[in-house]
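>>> have a look at this prediction, sequence included:
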Amino acid sequence: YADGLSGIEYDNALKNIETIHTIKTAIDTGNILSYFQPIVDNRTRKIAKYESLVRLVNEGGQLLTPYFFLEVAKKGRYYSKITKIVLDNSFAALLKIPDAAISINLSLHDIEREEIIRHIFQLLDRYPEQTSRIVFELLESEDIRDIAHIQRFIQNVKHKGVKIAIDDFGTGYSNFERMLSYEPDILKIDGSLIRNIDTNEVNRNIVETIVLFAQKQRLETVAEFVENEAIYRIVTDLGVDYSQGYHFGRPELF
């Protein structure tokens, strides 16, 4: 193998090249799509918002989730293009669903990219009547270089009416002090705590603690991976405000 690459490294390099080609082709042909999964109000069981989820259609017509392409995209120049497409699709969807909010995933690394920030504010200026229906879901990360920069971005978008959610809350890295410095409006409780809450007492206790914490901080909560009625009833009884999962709907195109 060239340059001393092992067989596994060589195979991985080939797979990455193939994935990059797939990403470029999808961008060029308009096959980076946004699917939307409903999030229901637990009190009314009515749809209150949708989460925008990126999908890629490859040359064979297969629909791929981010698991198959996003990490590779992050290593190259196509990642920002995908983010911009998702932002465009998500803001456009506001006009198709006038009674619900749209929740958009942003990594903290997205916010470190000036071209992404410019694009976000261009969209906020283009849709001034709709900004109160936008939620940016931020994924916590340990390796952020400039926390003050993130805080300024959050303050600026909140000034325009945007709400901030912390995604996958309750597992992995979780610095409460730093999280609160972002002044979130919503905590999305990680699905790994929810999916077996009907059989796992420890997870139920953790979720109960998160809900009590959120209520004291006047934050709303969303349970992810609500897959059946039993789980829905438990999270509702615990005081979770919203539910998202296959029990209420799969991601779909508008």
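Ah, there it is.
>>> from now on I want contacts and neighbour counts done on CA atoms only, so please keep to that.
OK.
>>> what segments of the stretch 101-250 of the chain are helices?
For the stretch 101-250 of the chain, applying DSSP state H, counting those that start in this stretch gives helices covering 108-111, 114-126, 147-159, 176-181, 191-194, 201-216, 229-238.
>>> for Ile39, find the nearest of these.
helix 229-238 (12.0 Å; CA to CA).
>>> okay, angle between the closest one and helix 201-216 too, please.
Here the directions of helix 229-238 and helix 201-216 differ by 40 degrees (axes from the mean of the first three to the mean of the last three CA atoms, to 10 degrees).
>>> list the buried residues for helix 229-238?
Neighbour-count burial for helix 229-238, counted by 16 or more other CA atoms under 10 Å, picks out 231-232, 234-236, 238.
>>> equivalent analysis for stretch 182-202, please.
Residues of stretch 182-202 classed as buried: 182-191, 193-198 (neighbour count, 16+ other CA under 10 Å).
>>> what does stretch 38-46 give?
Neighbour counts over stretch 38-46 (16+ other CA under 10 Å) mark 38-42 as buried.
>>> center of the protein, which residue is that?
In the chain, the centroid-proximal residue (CA atoms, centre = their mean) is Asn105; its distance is 3.1 Å.
>>> state the distance from that one to Thr83.
9 Å (CA to CA, to the nearest Å).
>>> so what's the residue count around Ile102?
As a burial measure, Ile102 scores 25 neighbours (other CA atoms under 10 Å).
>>> quick one: contacts for it?
By CA atoms under 8 Å, 6 or more residues apart in numbering, Ile102 lies in contact with 49-52, 90-91, 93-94, 133-135.
>>> what do you get if the cut-off is 10 Å, keeping everything else the same?
Applying CA atoms under 10 Å, 6 or more residues apart in numbering, we find Ile102 in contact with 36-39, 48-52, 90-91, 93-94, 130-136.
>>> take this one as well and set it beside the first:
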Amino acid sequence: MTGGTADGMRQGCGGQCAEALPFDFTMAFQPIVDLAAGGVWAHEALVRGPDGQGAGWVLGQVTDANRYAFDQACRVRAIELASRLGTGDARLSINFLPNAVYQAEACIRATLAAAARTGFPTDRIVFEVTEGEQVTDREHLKGIFREYKRQGFLTAIDDFGAGYSGLNLLAEFQPDVIKLDMELTRGIDGDRTRRSIVKAVLSLCTDLGITPVAEGVETAAEARVLRDLGVTLMQGYLFARPAFESLVDGPDLGALA
């Protein structure tokens, strides 16, 4: 992170950001494909070490003391890289840590500044919160989602079906997108129970006006079943692996032919 970016973050966050992180990181991007349109719906930004180390290497260095600065830096880095690489009409999906957001209105300033500086449209940014992160203050998370929607961002629950709260989380606030966890999609072609669960979740999505995305799709058989159930947005190794500091503009949609 350059000095100018760090200064901008501190100003945008009301001076409450920590100083420079004690470690460096970058991003890889994995596409979410749109089978109906035959292209890329979004590119998800995934943290990586500067030499390609996995997300675990990066996240293992995040502490309570630097969590806020890391969360802010992730947003800025993702927007800057995606803008430089050129996402076209595709969206940019960014994971955020709700426990790192002390006040939604203040903590979004660095994101807005990065988008304005790079010319990245805010209506093409999706903020994902993982269901696996235990959120003790639900009202706080709802406030974050409301503010992000007010600012024109899309919101998503990642890893849906694998975390602490399940349907309770969905009952309290409805995001624009839910991403079905790979534990629900993996082997769905040979598992009647998983098909029934996913079918029920998709019915809820239809009733609530939520867009579903299937994560962790690795085989054509899984993708065909999901497509037959009505899922058109998918992500997984079947289509493309995460690309280090680059975008996959031509994912393998021929896998379903």
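Okay, I see it. It should be emphasised that the depicted structure is a prediction, and the values quoted were computed from it without experimental measurement.
>>> report the contact partners of the equivalent of Pro184 of structure 1 over in structure 2.
Under the alignment (TM-score structural alignment), Pro184 of structure 1 maps onto Pro175 of structure 2. When contacts are counted by CA under 10 Å, 6+ apart, Pro175 of structure 2 touches 127-129, 142, 145-146, 149, 154-157, 208-211.
>>> so what does Thr5 of structure 2 match up with in structure 1?
Aligned against structure 1 by TM-score structural alignment, Thr5 of structure 2 finds no counterpart at all.
>>> kindly report the same for Thr211 of structure 2.
Per TM-score structural alignment, the equivalent position to Thr211 of structure 2 in structure 1 is Glu220.
>>> got the contact list for the nearest residue to that match once chain neighbours are set aside?
Excluding the flanking residues, the one nearest Glu220 of structure 1 by CA to CA, 6 or more residues apart in numbering is Ile186, at 4.6 Å. Contacts here follow CA under 10 Å, 6+ apart; on that basis Ile186 of structure 1 touches 135-137, 163-167, 169, 214, 218-222, 241.
>>> please redo it, this time with the cut-off set to 7 Å
164-166, 219-221 (CA atoms under 7 Å, 6 or more residues apart in numbering).
>>> again, but for Tyr182 of structure 1
Listed by CA under 7 Å, 6+ apart, the contact partners of Tyr182 of structure 1 are 151, 154.
>>> let me have the helices of the stretch 101-250 of structure 1 in a markdown table, adding distance to Leu56 of structure 1 as columns.
Listed next are the helices of the stretch 101-250 of structure 1 as a markdown table, based on distance: least, CA to CA, whole Å:
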| stretch | distance to Leu56 of structure 1 |
| --- | --- |
| helix 108-111 | 19 |
| helix 114-126 | 20 |
| helix 147-159 | 28 |
| helix 176-181 | 31 |
| helix 191-194 | 23 |
| helix 201-216 | 33 |
| helix 229-238 | 30 |
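>>> which of these sits closest to Gly249 of structure 1?
Taking those one by one with CA to CA, helix 229-238 is closest: 12.7 Å.
>>> where in structure 2 does that closest one align, residue-wise?
So helix 229-238 of structure 1 is aligned with residues 220-229, judged by TM-score structural alignment.
>>> mean per-residue distance, the matching stretch to structure 1?
Superposed on structure 1, stretch 220-229 of structure 2 shows a mean distance to its aligned partners of 0.9 Å (mean CA distance after the TM-score superposition for structure 1).
>>> and the residue mapped onto Arg250 of structure 1 from structure 2, how close does it get to Gly49 of structure 2?
Using TM-score structural alignment, the equivalent of Arg250 of structure 1 in structure 2 is Arg241. Separation of Arg241 of structure 2 from Gly49 of structure 2 (CA to CA) stands at 16 Å.
>>> give me the more crowded residue out of these two.
Shown here are Arg241 of structure 2 and Gly49; by other CA under 10 Å, Gly49 has more neighbours (19 against 15).
>>> nearest spatial neighbour of that one, skipping sequence neighbours?
Phe25 (4.6 Å).
>>> separation between the one you found and Ala78 of structure 2?
Distance of Phe25 of structure 2 to Ala78 of structure 2, computed by CA to CA: 11 Å.
>>> of these two, who's got more company?
Ala78 (26 against 21).
>>> I'd say that one and Ala45 touch.
Yes - if you go by CA atoms under 7 Å, Ala78 of structure 2 and Ala45 touch, sitting 6.1 Å apart.
>>> overlap in contacts of the two?
Listed as contacting both Ala78 of structure 2 and Ala45 by CA under 7 Å, 6+ apart are Met27.
>>> what's the burial count for the nearest residue to Glu80 of structure 2 once chain neighbours are set aside?
Nearest residue to Glu80 of structure 2, sequence neighbours excluded (CA to CA, 6+ apart): Thr118, at 6.6 Å. For Thr118 of structure 2, the neighbour count with other CA under 10 Å is 15.
>>> do the same with Phe29 of structure 2
Applying other CA under 10 Å, I find that Phe29 of structure 2 has 26 neighbouring residues.
>>> for whatever residue of structure 1 lines up with Leu97 of structure 2, list the residues it contacts.
Taking TM-score structural alignment, the alignment pairs Leu97 of structure 2 with Ser107 from structure 1. By CA under 7 Å, 6+ apart, the contact set of Ser107 of structure 1 is 138-139.
>>> and if you look at Pro121 of structure 2?
Pro121 of structure 2 makes contact with Ala115 under the criterion CA under 7 Å, 6+ apart.
>>> how close does it sit to Thr155 of structure 2?
15 Å.
>>> what does Tyr68 of structure 2 give?
Distance from Tyr68 of structure 2 to Thr155 of structure 2, counting by CA to CA: 19 Å.
>>> now swap in Gly161 of structure 2 and tell me
17 Å.
>>> tally of neighbours for the equivalent of Tyr173 of structure 1 over in structure 2?
In structure 2, the residue paired with Tyr173 of structure 1 according to TM-score structural alignment is Tyr164. As a burial measure, Tyr164 of structure 2 scores 14 neighbours (other CA under 10 Å).
>>> how about the secondary structure of Ile32 of structure 2?
strand (DSSP: H, G, I helix; E, B strand; the rest coil).
>>> check contacts around it.
By CA under 7 Å, 6+ apart, the neighbours of Ile32 of structure 2 are 40-43, 233-235.
>>> same check on Ser83 of structure 2?
Here Ser83 of structure 2 is in contact with 118, 120 (CA under 7 Å, 6+ apart).
>>> which helix or strand contains it?
helix 67-85 (DSSP states H and E).
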